[in-house]
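My questions are about this predicted structure, shown below with the sequence.
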Amino acid sequence: MPDSSALFDQLPPAPGVGYKPQHFTAIIEDASPVEWLEIHAENYVGAGGRPLAQLRALAERFPISVHGVGLSIGGEGRLDPDHLARLAHLCDWLNPASFSEHLAWSTHDGHFLNDLLPLPYTNATLTRVADHIDELQRAIGRPMLLENPSSYLAFAESTWSETDFLDEVARRTGCGLLLDVNNVFVSATNLGLDARAYIDAFALERVGEIHLGGHDSDADDHGAPLLIDSHGRKVADPVWALLDHTLARSGPKPILIEWDANIPDWPVLAAEAARAGAALDVLAKVPA
């Protein structure tokens, strides 16, 4: 079992952003208030070229978090050995401060589905996810962080709560957790749950990163609110409030702003990161 204690101090407890190539020049010239960057692993597993050259330049100045989106940790089949090898190679030369993946599945019968799909929380799923995480951690030579999903439905066959399921996976494998606060808000709204109660039940001591992103609002067939985790707009005010609640319980953590669609100009993204920094500053001023 990997030593999960190494997960929690590799990134600064400060704002980071998901890196996009159109922001490269602005980041190099003045990244304030951003202190670390995240990349999507699958964008950097090729051989050479401008993307890798830019990433090498950024890695000389910033801690880098690698976020996988295509491994299908929860899939029924075995992990793709070729993809594992590509991830291992990326981690070998980049030596990232953190590596994370989703509690989700995206493969079936040899086909890749362009989505991150939810899982029933059962003992069988727990064993499969833990086995896959063990295999991944052996391949990349480091512990990973597992991210809570955004949910649009609940499975009747689930016998674990999501928070207990994540905690047990982490206990069995030594992995850490990535807490996506926007995903919590999206899932709680869609499923009629209490977002703050979810945070209160979460294993915050295992959290190595916090993520924030924007979501879109819609309605289901019955007119009830339906939120979509889109990463295409500013973080909503209720999500910022949920972040404040989280930090009050967890203490300072690395906070990432995700913005993967409708990419804004750098000042807009930097302003979101500054707001995350302000939340950390307020926390620092609270008497112990």
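Done, it's in.

make it CA atoms for all contacts and neighbour counts henceforth
OK.

The helix or strand hosting residue 249: what's the following helix or strand?
Per DSSP states H and E: residue 249 is located in helix 237-250. The first helix or strand that comes after helix 237-250 along the chain, using DSSP H and E, is strand 255-258.

elements contacting that following strand?
On a contact count with 3 or more CA pairs under 8 Å, 6 or more residues apart in numbering; DSSP states H and E, strand 255-258 meets strand 15-18, strand 207-213, helix 266-285.

do that again at 6 Å, thanks
Packing contacts for strand 255-258, counted by 3 or more CA pairs under 6 Å, 6 or more residues apart in numbering; DSSP states H and E, involve strand 15-18, strand 207-213.

Are we agreed that residue 150 is in a helix?
No. According to DSSP: H, G, I helix; E, B strand; the rest coil, residue 150 belongs to no helix; its state is coil.

Contacts only, for it.
183, 187 (CA atoms under 6 Å, 6 or more residues apart in numbering).

Residue 198 versus that one, what's the distance?
13 Å (CA to CA, to the nearest Å).

what does residue 247 give?
Taken as CA to CA, the span from residue 247 to residue 198 is 14 Å.

Identify all contacting residues around stretch 179-189.
147, 150-151, 194-195, 210-213, 227, 239.

repeat for stretch 133-140
The contact list for stretch 133-140 (CA under 6 Å, 6+ apart) reads 88, 143.

Put this next to the previous one:
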Amino acid sequence: MKKIFHGFGLGLRKDYYSEILATQPAVDWFEIISENYFVDGGKPLYFLDAIREQYPIAMHGVSLSIGSTDPLNKHYLKNLKSLADRINPIFISDHLCWTSVGGINSHDLLPLPYNEASIKHIVERINFVQDYLGRQILLENLSSYVSFAESDMTEWDFVSDVVERADCMLLLDINNIYVSARNHHFDPLDYLKGVPAQRVMQHHLAGHSDYGDYIIDTHDAPVVDPVWQLYKVAAELFGPVSTMIERDDNMPTFSELLAELNSARTLAEPIYSQQQASVVLPVTSRYQFTSTIPSVGVQEQHYG
């Protein structure tokens, strides 16, 4: 099964709805925060439907809570599937984390211990979700600020085992790797080289807040030079991977955001064209993955 490269996208935020429809910018696709559209009608769905007529859409969630010990939220899954059926997204993704405990959503993306018990628990839950949705999902690596004494492997080994054993895909957030590497004092190149290339389906790029001794993933600033450098290595390692810029606070003008996206395009496209290799998914996958909608426009409050 071919791994389709959808090009370079942006997070779809309400600040830009009208401008996107009025100017039809050269963006290949947009990514929504799934939960913002779990509604029966109103402006969010109106604009989503209108933009969906012009661009492919990816769905990115923040409340699946795949790592929680709470039962999977069937109402949430029903909403997720209903939205997916409505817009036929190119991707459905969430985070390799937990957000709920005792039925209460913390609205935070909380890390897990990296061990076999966590892997078995999460893989079983991913299998249920993918069977329910009838397609593969993508899971994103976190930015983290604490570690667990119970962890007995590296984060990249943990992530790799989860996605391989669950037959899901990886949304590799380059900024999150940089943030966690700084906070936990590991080499981010080890992370990039330690995950299975055939599972890397999407990249996120974002900004963060640097406090010297630690940094926090805030999505409120432009991508910094060390993250661009990591992204260049990722392009060399993984080949063509659909990439987007995330911004959730301190919102710039749309033209500034588009310029940042074009920086990603300018950096990655020469590398991709030199590689001239097709990337394939594992042929054993049980799930429908690709949308029937072609990529378009390739001319030339939540954090995720």
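Looks like it came in fine. Small disclaimer: the values here were computed from a predicted structure and weren't measured.

And the TM-score between these chains?
Between these two chains, after superposing, the TM-score reads 0.92 (TM-score structural alignment, normalised by the length of structure 1); 276 aligned residues with a CA RMSD of 1.5 Å.

Check what contacts the helix holding residue 249 of structure 1 and list those residues.
Residues contacting helix 237-250 of structure 1 (CA under 6 Å, 6+ apart): 182, 204.

so it aligns onto which residues of structure 2?
Mapping helix 237-250 of structure 1 onto structure 2 (TM-score structural alignment) gives residues 225-238.

Buried by neighbour count: which residues of the helix holding residue 249 of structure 1 qualify?
Residues 239-240, 242-244, 246-247, 250 are the ones in helix 237-250 of structure 1 that count as buried (16 or more other CA atoms under 10 Å).

and of these, the nearest to residue 26 of structure 1?
residue 240 (25.6 Å; CA to CA).

What distance do you get for the closest one to residue 71 of structure 1?
From residue 240 of structure 1 to residue 71 of structure 1 the distance is 30 Å (CA to CA).

Can you get me a residue count around the aligned partner of residue 118 of structure 1 in structure 2?
Aligned by TM-score structural alignment, residue 118 of structure 1 pairs with residue 111 of structure 2. As a burial measure, residue 111 of structure 2 scores 20 neighbours (other CA atoms under 10 Å).

Could you pull out the strands in structure 2 for me?
With DSSP state E, the ranges of strands along structure 2 come out as 8-11, 29-33, 57-60, 92-95, 98-101, 104-110, 138-140, 169-173, 200-205, 208-210, 215-217, 242-245.

Any idea which of those strands gets closest to residue 39 of structure 2?
So among these, strand 29-33 is nearest, using CA to CA, at 12.6 Å.

how big is the offset of that closest one relative to structure 1?
Comparison of strand 29-33 of structure 2 with structure 1 after fitting gives an average deviation of 0.3 Å (mean CA distance after the TM-score superposition for structure 1).

In structure 1, what range does that strand match?
Taking TM-score structural alignment, strand 29-33 of structure 2 hits residues 36-40 over in structure 1.

In TSV: the contacts of stretch 179-189 of structure 1, plus distance to residue 109 of structure 1.
Converted to TSV, the contacts of stretch 179-189 of structure 1 look like this (distance: CA to CA, whole Å):
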residue	distance to residue 109 of structure 1
147	24
150	24
151	23
194	36
195	35
210	33
211	31
212	33
213	31
227	29
239	37
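
just the buried members of the residues you listed?
The neighbour count (16+ other CA under 10 Å) marks 147, 150-151, 195, 210-213, 227, 239 as buried among those.

and the two most separated of those residues?
Spatially, the most separated pair among these is 210 and 227, at 19.6 Å (CA to CA).

What residue in structure 2 is paired with residue 88 of structure 1?
Residue 88 of structure 1 maps onto residue 81 in structure 2, with residues paired by TM-score structural alignment.

Please disregard the earlier target; I meant residue 190 of structure 1.
Residue 190 of structure 1 maps onto residue 183 in structure 2, by TM-score structural alignment.

got the helices and strands packed on strand 255-258 of structure 1 as JSON lines, with distance to residue 51 of structure 1 columns?
Output for those, formatted as JSON lines (distance: least, CA to CA, whole Å):
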{"stretch": "strand 15-18", "distance to residue 51 of structure 1": "14"}
{"stretch": "strand 207-213", "distance to residue 51 of structure 1": "24"}
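
Tell me which of those strands lies nearest to residue 102 of structure 1.
With CA to CA as the criterion, residue 102 of structure 1 lies closest to strand 207-213 of these, at 12.2 Å.

The closest one maps to which residues in structure 2?
Using TM-score structural alignment, strand 207-213 of structure 1 pairs with 200-206 in structure 2.

any idea how far the match of residue 118 of structure 1 lies from residue 275 of structure 2?
35 Å.

again with residue 82 of structure 2
In terms of CA to CA, residue 82 of structure 2 sits 38 Å off from residue 275 of structure 2.

Over to residue 30 of structure 2?
From residue 30 of structure 2 to residue 275 of structure 2 the distance is 26 Å (CA to CA).

neighbour-wise, which of those two wins?
More crowded of residue 30 of structure 2 and residue 275, by other CA under 10 Å: residue 30, with 23 against 13.

Wait, that one touches residue 60, no?
No. In this structure residue 30 of structure 2 lies outside contact range of residue 60 using CA atoms under 6 Å: 10.4 Å.

What number of residues are in the vicinity of the residue found closest to the match of residue 190 of structure 1 once you drop the neighbours it is linked to in the chain?
Closest residue to residue 183 of structure 2 apart from its sequence neighbours, by CA to CA, 6 or more residues apart in numbering: residue 214 at 5.3 Å. Residue 214 of structure 2 has 14 neighbours, counted by other CA under 10 Å.

Hmm, residue 208 and residue 214 of structure 2 touching each other?
No. Taking contacts as CA under 6 Å, residue 214 of structure 2 lies outside contact range of residue 208: 10.6 Å.

Mind listing the shared neighbours of those two?
Both residue 214 of structure 2 and residue 208 lack any common contact, where contact means CA under 6 Å, 6+ apart.

what's the nearest residue to residue 125 of structure 2 if we skip its chain neighbours?
In space, residue 125 of structure 2 is closest to residue 66, 6.5 Å off (CA to CA, 6+ apart).
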